[in-house]
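J.: have a look at this fold, sequence not included:
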């Protein structure tokens, strides 16, 4: 009542009930205005999302147009398109998956090194992020940083497993709808923010991920060895074909690639010793890696040439 009297003034002759009705109407109008601007803000956010989706879609189409491979010198026509026309969906799935993986890598890095340790400051997710990662523990904040990376990794695994299942029944979906797929992946990552750490740490996702990573590394080594042997054979054949004595340009290129690979390998080992020392397991694995590189390189150099030895394979694997 004091507020009403202050607003009305001492000499006001307005009825108190009428004044209350007027104030109620004013507040109702203010609330409607706020709701209106809130809806406009949501529409603006939606428009921004649509723009981002269009940009992603255009990027995938531009990439697939730039890297489209022609067969026998002519463009491949799909879906009844005329010869020479570019299919906008050609290899869009490959480039869309690559772009999503790049986004996942950058998100993991940013989340781990800049955001992860501050997630428990958000009350809504504090319990989830402090699960098996208490600030009083000695592993904090590393456990929170790792948990951030695990969330992005698990979301990416679920996304691609779902894609594999869907594309098994409808292969064309591999190339379509990457704007929607990107936001679906982002939605999975957002949901995982509220999931407890035990879903992702040693009690859940981490061990299957480690086993899968080991299997992938073995497969990757096989692919790299096959690729290195192919490149070595091509460059050696080109070098011998020129009929010159000594190191021909293809052989020099082969030697340069080998030296570059070894340089990168040893630089990486030095960085590992510099940044990841102090842990017995880390020191042991880094040392074993360095020793095995030296052993296999020596074995390649002194093996029988008839067995197809070459230094490029050792350098690539290193």
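T.: Done, it's in. Remember, it's a predicted structure, so these values are computed and weren't measured experimentally.
J.: from now on I want contacts and neighbour counts done on CA atoms only, so please keep to that.
T.: Noted.
J.: ok, residue 195 to residue 219 distance?
T.: Distance of residue 195 to residue 219, computed by CA to CA, to the nearest Å: 32 Å.
J.: more neighbours: which of those two?
T.: Neighbours were counted for residue 195 and for residue 219 using other CA atoms under 10 Å; residue 195 has more, 16 against 12.
J.: the more buried one: what's it in contact with?
T.: Neighbour list for residue 195: residue 128 [criterion: CA atoms under 8 Å, 6 or more residues apart in numbering].
J.: another one to put next to it:
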């Protein structure tokens, strides 16, 4: 009971202690704040996924007061139109207020330098109110957002989602380098068995890459107009081989000795996924998963979406978000982007005065302490911008990059734009990774932070 009361006090108040202060190990306020904001992102995704489970929306229609027959009856007849419940348009209405919340937080937190700033408590406290505001805003958006807003909202989402994909690529490249470097250090300084782990994972990744590209050839080149698909898959295979060879070249190894096949296998596997998800969103006859058609009913069309690419995309997005929140490396891309965790964030902290806390933490009293009195551990404003564009990206992933036209709001039609966004993104990812390999050799006097 004491734990619950303490947590509720932190949620309601402005103290930078978070809702988990008295129940979890000692942590920094900068870390707990990012975890709590990740919870808002998770809440939005969970609502969107649950409502799209086949049969859930039909069951919800039976609940009195949930939906109204017809789209333009007064709101008092229900929160949302029964025709919209469970469709892609419904996902747009759920995501809109969450993106707006992070946008406003990004504006409010511009130029916050330390926890002594008068705006800092807004960042690190009032968690109960924040969650209640977001939930209330989602309900209001579902009830009041006009259908005609979907198309301009989609255009905005495409722009910011592409930006998020680029940042996501940077963070994934950072993850690949950090993973390999950490395990190599463990193999050299602790136990050689860590090297077996590296061999296992890069072997597993390369088997998955080969199998994935073979399956792409089998399932996505059986149509008459298969020239584009064959070319894209072939280019992807060539690039997989190219980055693998480059990663073990003597010149690259000389300036970046921890470069290896594990990083290249992670990048190649992710790029192969991008190609697959792009093909899965292709409206042409070359897509065997495309069961949508303009003759199908609105709700049925939405429920025939390709769930596998959607779930994988969501999982990767949350992994990247959590990596940027909880990773421990202090010299990497995510730190330079302003979203990375400070040293020790993933493992908690000692709580000693030298670490920014106080010695009484060592008495076994877990709490969240303020570690940002002398300066923030990450850019508050850019952090919220990152989460805002992550909302846009998740919204498009959850709706299969839906083409929201004003005359076909719930058609479930796929967009060719998604195919080219994914293909282009995979090529950019290869280019970014190759740059991380070549840059130390080209500019040996510069510190790139990942070598």
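T.: Perfect, thanks for sending it. Small disclaimer: the values here were computed from a predicted structure and weren't measured.
J.: helices of the stretch 1-150 of structure 2, start to end?
T.: Assigned by DSSP state H, counting those that start in this stretch, the helices in the stretch 1-150 of structure 2 fall at 2-12, 29-52, 56-60, 88-108, 120-124, 127-144, 150-189.
J.: so which of those is nearest residue 311 of structure 2?
T.: helix 29-52 (9.3 Å; CA to CA).
J.: what separates that closest one from the chain centre, distance-wise?
T.: On the basis of CA atoms, centre = their mean, to the nearest Å, helix 29-52 of structure 2 sits 11 Å off its chain's mean C-alpha point.
J.: that one: which residues count as buried?
T.: Buried residues in helix 29-52 of structure 2, counting neighbours by 16 or more other CA atoms under 10 Å, are found at 29-38, 40-41, 43-45, 48-49, 51-52.
J.: angle of it against helix 127-144?
T.: With axes from the mean of the first three to the mean of the last three CA atoms, to 10 degrees as the basis, helix 29-52 of structure 2 and helix 127-144 are set at 30 degrees to each other.
J.: how far away is residue 250 of structure 1 from residue 240 of structure 1?
T.: Distance of residue 250 of structure 1 to residue 240 of structure 1, computed by CA to CA: 9 Å.
J.: compare neighbour counts for these two and give me the winner.
T.: residue 250 (19 against 15).
J.: quick check: closest non-adjacent residue to the aligned residue in structure 2 for that one.
T.: Alignment note: residue 250 of structure 1 maps to residue 194 in structure 2; criterion TM-score structural alignment. Leaving aside its sequence neighbours, residue 194 of structure 2 sits nearest to residue 187 (CA to CA, 6 or more residues apart in numbering; 4.9 Å).
J.: show me what residue 49 of structure 2 aligns to in structure 1.
T.: Matched across to structure 1, residue 49 of structure 2 falls on residue 109, judged by TM-score structural alignment.
J.: contacting residues around that match?
T.: Counting by CA under 8 Å, 6+ apart, residue 109 of structure 1 makes contact with residue 149.
J.: do residue 194 of structure 1 as well
T.: 124-125, 128.
J.: one more: residue 60 of structure 2?
T.: residue 66 are the contacts of residue 60 of structure 2 under CA under 8 Å, 6+ apart.
J.: how near is it to residue 84 of structure 2?
T.: Taking CA to CA as the measure, residue 60 of structure 2 falls 12 Å from residue 84 of structure 2.
J.: with residue 31 of structure 2 instead?
T.: According to CA to CA, residue 31 of structure 2 stands 38 Å off from residue 84 of structure 2.
J.: then residue 319 of structure 2?
T.: Note on residue 319 of structure 2: its distance to residue 84 of structure 2, by CA to CA, is 30 Å.
J.: of these two, who's got more company?
T.: Shown here are residue 319 of structure 2 and residue 84; by other CA under 10 Å, residue 84 has more neighbours (22 against 14).
J.: ok, and the closest non-adjacent residue to that one?
T.: Per CA to CA, 6+ apart, closest to residue 84 of structure 2 is residue 90, 5.9 Å.
J.: the one you found is in contact with residue 142, isn't it?
T.: Yes - contact status for residue 90 of structure 2 versus residue 142: in contact at 6.9 Å, counting by CA atoms under 8 Å.
J.: right, and the helix or strand after the helix or strand harbouring residue 253 of structure 1?
T.: Element membership for residue 253 of structure 1 (DSSP states H and E) is helix 249-275. Next along the chain after helix 249-275 of structure 1, taking DSSP H and E as the criterion, comes helix 280-301.
J.: what about the residue nearest to the spatial centre of structure 1, distance to residue 197 of structure 1?
T.: Central residue of structure 1 (CA atoms, centre = their mean): residue 104, 1.9 Å from the mean position. Here the criterion is CA to CA. By it, residue 104 of structure 1 lies 19 Å from residue 197 of structure 1.
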